[in-house]
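Novice: quick one: sequence and predicted model below, then my questions.
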Amino acid sequence: MTARIILRNGNFDEIANEEIANGTKADGDTVSFVFATPVPDVAYLRIAITSTGPGTSPGVRTFGVYR
């Protein structure tokens, strides 16, 4: 997967360009992240960013997700 992730106010606002094996998502399409249940009080979402679009840099990010 190649994705350019835009963060606004510390939250996932949109994934601007995601290419996946079974198709391509268009700009502004919504992508949901589903955690296994039971959901812990704090979960962490690790995303590898491989694009070099504006506002992004390659690398792995870890985001805290609170329920």
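Specialist: Nice, I can see it. Numbers count the residues shown, from 1 in each chain.
Novice: okay, CA-based contacts and neighbour counts for the rest of this
Specialist: Noted.
Novice: ok, then the element right after the lengthiest strand in the chain?
Specialist: The longest strand of the chain (DSSP state E) is strand 11-20. Using DSSP states H and E, the next helix or strand after strand 11-20 towards the C-terminus is strand 23-25.
Novice: structure B:
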Amino acid sequence: MAHSAVPASAPVAVAPISLSALAPWAAFAAVVTLFLLYLVGVEQGAAAIFQGENVHEWMHDGRHLLGFPCH
């Protein structure tokens, strides 16, 4: 078995991603992360963006899992 069924190929060079191409995606990820952190950690109802207690109740277990006190 000296011959392989798959021909050998040269390694493909991967072009590096420039910071200017990465910056908008990093900013978007940061905004989404901060919004989710707000929903889980801060949204309590007293100083809330959303009316009522629905968001608080939906995020309740996640809040305790991440160590945020809520009552």
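Specialist: Nice, I can see it. The structure displayed is predicted, hence computed values, not measured ones.
Novice: could you get me the TM-score between them?
Specialist: Between these two chains, after superposing, the TM-score reads 0.17 (TM-score structural alignment, normalised by the length of the first structure); 28 aligned residues with a C-alpha RMSD of 4.6 Å.
Novice: just checking, what packs against the longest strand of the first structure?
Specialist: Under the contact criterion of 3 or more C-alpha pairs under 8 Å, 6 or more residues apart in numbering; DSSP states H and E, strand 11-20 of the first structure touches strand 2-8, strand 23-25.
Novice: so which of those is nearest G59 of the first structure?
Specialist: Set against G59 of the first structure and scored by C-alpha to C-alpha, those come closest in strand 2-8, at 11.4 Å.
Novice: buried residues in the closest one?
Specialist: Judged by neighbour count using 16 or more other C-alpha atoms under 10 Å, the buried positions of strand 2-8 of the first structure are A3, R4, I5, I6.
Novice: mind checking the helices and strands packed on strand 11-20 of the first structure for the one nearest to Y44 of the first structure?
Specialist: Of all those, strand 2-8 comes closest under C-alpha to C-alpha, at 15.9 Å.
Novice: now that closest one against strand 11-20, angle please.
Specialist: 170 degrees (axes from the mean of the first three to the mean of the last three C-alpha atoms, to 10 degrees).
Novice: strand 2-8 of the first structure packs against which elements?
Specialist: Using 3+ C-alpha pairs under 8 Å, 6+ apart, strand 2-8 of the first structure is in contact with strand 11-20, strand 42-49.
Novice: just put these in TSV and tack on mean neighbour count.
Specialist: TSV is the format used below for these (neighbours: other C-alpha atoms under 10 Å):
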stretch	mean neighbour count
strand 11-20	15
strand 42-49	13
